[in-house]
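K.L.:
Sharing a model that was predicted from the sequence below.
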Amino acid sequence: MKRRLAIFGVALVAVAASFVVYAQQASAAVGLHISGRNIVEANGQQFIMRGVNHPHVWYTSQTSSFANVKALGANTVRVVLGSGKRWGPSTDVANVISLCKTNRLICVLEVHDTTGYGEDGAAATLDEAVNYWISQKSALVGQESYVVINIGNEPIGNNNPAQWTAATTAAIQKMRSNGFQHLLMVDAPNWGQDWQNVMRDNAQTVLDADTQRNTVLSIHMYSVYNTAAKITDYLDRFQAAGWPLVIGEFGWQFNSGEVDHETILAQANARGLGYLGWSWSGNTDPILDMATNFNPAQLTTWGQRIFNGANGIKATAKEATIYSGGTGSPSPSRSSASPSTSPSPSRSASPSSSPSPSRSASSSPTGGKACTATYSIVGQWPGGFQGDVKVTAGGSAITAWTVAWTFANGQAITQSWNATITTSGAAVTARNVDYNGALGAGASTNFGFLGSSNATNGIPSLSCTAS
């Protein structure tokens, strides 16, 4: 998967003075399609995506997420699927589409296995992603008014991003030759961020490859886009050329130098561009969760900003007319520094994407009201790691718990969630917060943290006490 980018300045290369305007109209407007630089519905009404990404392939039981993001105002959800090369295979496409339609959401379906191909050895090719779509064709045909096919997520890493043009062209043509009439979405290379401008400089070639003139380009904006100037310059180029574009992923400015999400939101709103924030919940880097533990009642700072901000989803989203029947109505209310000048991937979402295997240690419960704590390292990188602790009540219900341990190798906690953590030197004490202290007999809860570490990162012994 991906790591957050190190702070990194990128100078955009000058574009040739003249652009060929991509003035396109789908040849067979069977559903969602491109008109000029806009996405429109079959009736010609413009549709502007306002939504979030949902990591479905890793959390297939979290089906309530569709209703929850709709209730917060979204009109679109981008759903993470797996082709079976690395994740999945996702064979529940028909059910996912049904969940979208039941909740009056436009469904952007994407294959995540292609992420970082050429740099990540486990990644699938775009051609393999197309083969997956062909295998799911029976669930997709007839859904053109409700479904956008995002052929492959961030399909090329930083190694030889120039291969993106030919690979994307071939993927589009293979989709069309196999009878798909859906609106297609294609992601940029460089882990989606196009910091070497391959998509920007070859957009016309890729768009012209679609015999139906029904493809939208997608940029993913993370820390490459950490200033208003970089964001507006990139978007200006596409607008001037008349090319259709959506912001298919972006994060938020949780630290100085991170992605300037406020400018992204404002510019998208001013230009009529769709946006899909990353991501609803379940990240191994929880700073990018919009809702803690998939709970819409526990919106994070990021969640509050994207749903309830001035240019956020609730204020700007309009439901697709395929559902409303009118002209659109307001919807109801881990990181690692990247080497030198090559940005690394932007964020981590997959629970199986950790660079190191999980390791764990458990405490021993005591008599009476008791609990057990299991410590796991779920991700590790040079100088840092992510830990998770599972707290389980014993044979009786408990109302509060405390977990304690002492680091032996100089580790230090830098950030935590779902627990109140205090430290004194190497000693760590974690206490429940107000919503996860009460556990029934045998019930469990988890808390997690990010930490710094040396080359040795041993598993500490834990104690767990309950009341």
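P.N.:
Cool, the structure landed.
K.L.:
For the rest of this, base every contact and every neighbour count on C-alpha atoms.
P.N.:
Fine.
K.L.:
residue ranges for the strands of the stretch 151-300 of the chain, please.
P.N.:
183-187, 215-221, 245-250, 274-277 (DSSP state E, counting those that start in this stretch).
K.L.:
Format those strands as a markdown table; extra columns: distance to Ala14 and mean neighbour count.
P.N.:
Compiled in a markdown table, the strands of the stretch 151-300 of the chain are given as follows (distance: least, Cα to Cα, whole Å; neighbours: other Cα atoms under 10 Å):
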| stretch | distance to Ala14 | mean neighbour count |
| --- | --- | --- |
| strand 183-187 | 21 | 27 |
| strand 215-221 | 18 | 26 |
| strand 245-250 | 19 | 25 |
| strand 274-277 | 25 | 26 |
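K.L.:
second one coming, line it up with the first:
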Amino acid sequence: MTIPQTRLKWWAGIAAAVCAGAIAMFAAQPPAQAATGFTVSGTQILEGNGTPFVMRGVNHAHTWYTNQLSSLANSKALGANTVRVVLSSGNRWTRNDAADVTNVINQCKANKLICVLEVHDTTGYGEEGAAASLAQAVDYWISIKSALDGQENYVILNIGNEPYGNTNASGWVADTKNAITRLRAAGFAHQIMVDAPNWGQDWSFTMRDNAASVFATDPNRNVVFSVHMYGVFDTAAEITDYLARFRAANLPLVIGEFGHNHSDGNPDEDTILATAQQYGVGYLGWSWSGNGGGVEYLDMVTDFNPAQLTSWGQRLFNGANGIKATSKQATIYGGVQPSSPAPSSPSPSPSVSTPPPTGGCTATYAATNSWQGGFQGDVTVKAGNAAITAWTVTWTWPNGQRFTNNWNAVVTTSGETVTAKNAAYNGRLAAGASTSWGFTASWTGTNTAPATVTCTAS
């Protein structure tokens, strides 16, 4: 994904690829050698101590917004455990030098984030005339190696963003292998991430069908594959099949970028999130803020303001299978998620839970953040000792609070009375299972929690 401009997708090529015949078999993997920091074990990414790590985070367009490093702390406060940072090699945009990259890494570490660093200049190579090659990206990494040495526990090196467009995408295989070989020869011990061709979406299946041989090129056996899911992945079948192929091949995959909408089609973000959670696949949403060129709707917050989550930001952070519900901090930082940031005005009211369920579910209400005149809340719905197919949560506002936004529930109000019913995708809960929905609301004077929150189920 490129912030300054959008890109065209060749739908004829996509249709041909999706309808292609037999799928090439993946080659068997040789045993992995020891490596420093993050490693690979089958489909899993492991920290240096052997603990599995699943990325849950965002992309941040640092190279165009170098004065917005507070975005790292702000995305962490909303639950992210990883940030993918856009850098420039200087081939297309202003070069991020070693000192700047060191500062970025230090900010990631200060905010207990794993840092995925990527060169964005390679975007659309072969189709985009201004794009840099993977070889030029490697030149850049070698030139700033001093900033990366010793950071293997905190940094994953994403060689180049979407390094081929739709022209000669098959060239991705040899160029990616050469890039990996050169990085290892230069002494990089980091885990390496490689983006797919076809503007990252791999509709030709070039990365998928050659992943095993690319993986085997690395003497450290420490390569992670990254697919970007936009309009090509607009059906559940396409998403689940692609992720399942890597799972069956026992190869590590992350969703390095995705969104809820795009100019090339409407990705199925609900299936992306649910299947990623099911398979333990990492994901990094695009992007925190600053999008232009007609894709401003991909901003998660407006004007870099964490108090102004967009509908996409609400979905990714607070929705079903989203960051808040599934993110776990890397154990290198202690493995404990930070508490919510201190509010700038009166503290949120204590949480309120229903008593043991008589109607099949409980609901727990909590104010998770507060600012002058407004606050953010979260409601967790949990099934009792039997499965349920639908739920309804009700309460009465005690101080005249009013909703300004909500997500993952269908909410109606009548005066002070609130009624929230499940959305189409989160009503069915197994016994003991839970889901959550959230909201922002206004308040004046006092922000007391409802005295009683009731949940009924069917």
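P.N.:
Structure received. Everything numeric in this text was worked out from a predicted model, so none of it was measured.
K.L.:
Ala211 of structure 2 corresponds to which position in structure 1?
P.N.:
Superposed on structure 1 with TM-score structural alignment, Ala211 of structure 2 falls opposite Ala203.
K.L.:
okay, now its match: neighbour count?
P.N.:
Ala203 of structure 1 has 20 neighbours, counted by other Cα atoms under 10 Å.
K.L.:
Check the one 3 residues further on too.
P.N.:
Residue neighbour count, defined by other Cα under 10 Å, stands at 23 for Val206 of structure 1.
K.L.:
is it true that it touches Ala170?
P.N.:
No: Val206 of structure 1 is beyond contact range of Ala170, at 9.1 Å (criterion: Cα atoms under 8 Å).
K.L.:
Nearest residue to Thr206 of structure 2 in space, ignoring adjacent ones along the chain?
P.N.:
Using Cα to Cα, 6 or more residues apart in numbering and skipping residues adjacent in sequence, the residue nearest Thr206 of structure 2 is Ser170, 6.3 Å away.
K.L.:
Hmm, that neighbour is touching Asp209, no?
P.N.:
No: judged on Cα under 8 Å, Ser170 of structure 2 makes no contact with Asp209 at a distance of 10.7 Å.
K.L.:
whereabouts in structure 1 does stretch 308-324 of structure 2 align?
P.N.:
Against structure 1, stretch 308-324 of structure 2 falls on residues 298-314 (TM-score structural alignment).
K.L.:
Pull out the buried positions in the matching stretch.
P.N.:
For stretch 298-314 of structure 1, burial by neighbour count (16 or more other Cα atoms under 10 Å) applies to 299-300, 302-303, 305-309, 311-314.
K.L.:
With secondary structure and distance to Ser18 of structure 1 as new columns, can these be given to me in TSV?
P.N.:
Below are the buried residues of stretch 298-314 of structure 1 laid out as TSV (DSSP: H, G, I helix; E, B strand; the rest coil; distance: Cα to Cα, whole Å):
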residue	secondary structure	distance to Ser18 of structure 1
Leu299	strand	45
Thr300	coil	44
Trp302	helix	39
Gly303	helix	40
Arg305	helix	38
Ile306	helix	35
Phe307	helix	38
Asn308	helix	39
Gly309	coil	37
Asn311	coil	32
Gly312	coil	34
Ile313	helix	35
Lys314	helix	38
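K.L.:
and which of those is nearest to Leu109 of structure 1?
P.N.:
Ile313 (19.6 Å; Cα to Cα).
K.L.:
Can you give me every residue that contacts that closest one?
P.N.:
Taking Cα atoms under 8 Å, 6 or more residues apart in numbering as the criterion, Ile313 of structure 1 is in contact with Arg50, Gly51, Leu72, Gly73, Ala74, Ile306, Phe307.
K.L.:
So which residues of the stretch 151-300 of structure 2 form helices?
P.N.:
Using DSSP state H, counting those that start in this stretch, the helices of the stretch 151-300 of structure 2 run over 171-185, 206-217, 236-249, 269-279.
K.L.:
The shortest one packs against which elements?
P.N.:
When you say that, I think you mean helix 269-279 of structure 2. When contacts are defined as 3 or more Cα pairs under 8 Å, 6 or more residues apart in numbering; DSSP states H and E, helix 269-279 of structure 2 packs onto helix 236-249, strand 282-285.
K.L.:
How about the longest one?
P.N.:
Applying 3+ Cα pairs under 8 Å, 6+ apart, one finds that helix 171-185 of structure 2 makes contact with helix 134-143, helix 206-217.
K.L.:
what span of structure 1 lines up against that helix?
P.N.:
Counting by TM-score structural alignment, helix 171-185 of structure 2 corresponds to 163-177 in structure 1.
K.L.:
Contacts for the matching stretch, please.
P.N.:
Taking Cα under 8 Å, 6+ apart as the rule, stretch 163-177 of structure 1 contacts 126-127, 130, 134, 151, 155-156, 184, 186, 188-189, 198-199, 202, 205-206, 209-212.
K.L.:
Matching Ser218 of structure 1 against structure 2, which residue comes up?
P.N.:
Aligned partner of Ser218 of structure 1 by TM-score structural alignment: Ser226.
K.L.:
sorry, back to before: so which of the strands of the stretch 151-300 of structure 1 comes closest to Val40 of structure 1?
P.N.:
strand 183-187 (10.0 Å).
K.L.:
what's the average distance of the closest one to structure 2?
P.N.:
Aligned to structure 2 and superposed, strand 183-187 of structure 1 gives a mean residue distance of 0.2 Å (mean Cα distance after the TM-score superposition for structure 1).
K.L.:
helices and strands around that strand, which ones?
P.N.:
By 3+ Cα pairs under 8 Å, 6+ apart, strand 183-187 of structure 1 packs against strand 147-150, strand 215-221.
K.L.:
In JSON lines: those, plus distance to Gly242 of structure 1.
P.N.:
Output for those, formatted as JSON lines (distance: least, Cα to Cα, whole Å):
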{"stretch": "strand 147-150", "distance to Gly242 of structure 1": "20"}
{"stretch": "strand 215-221", "distance to Gly242 of structure 1": "11"}
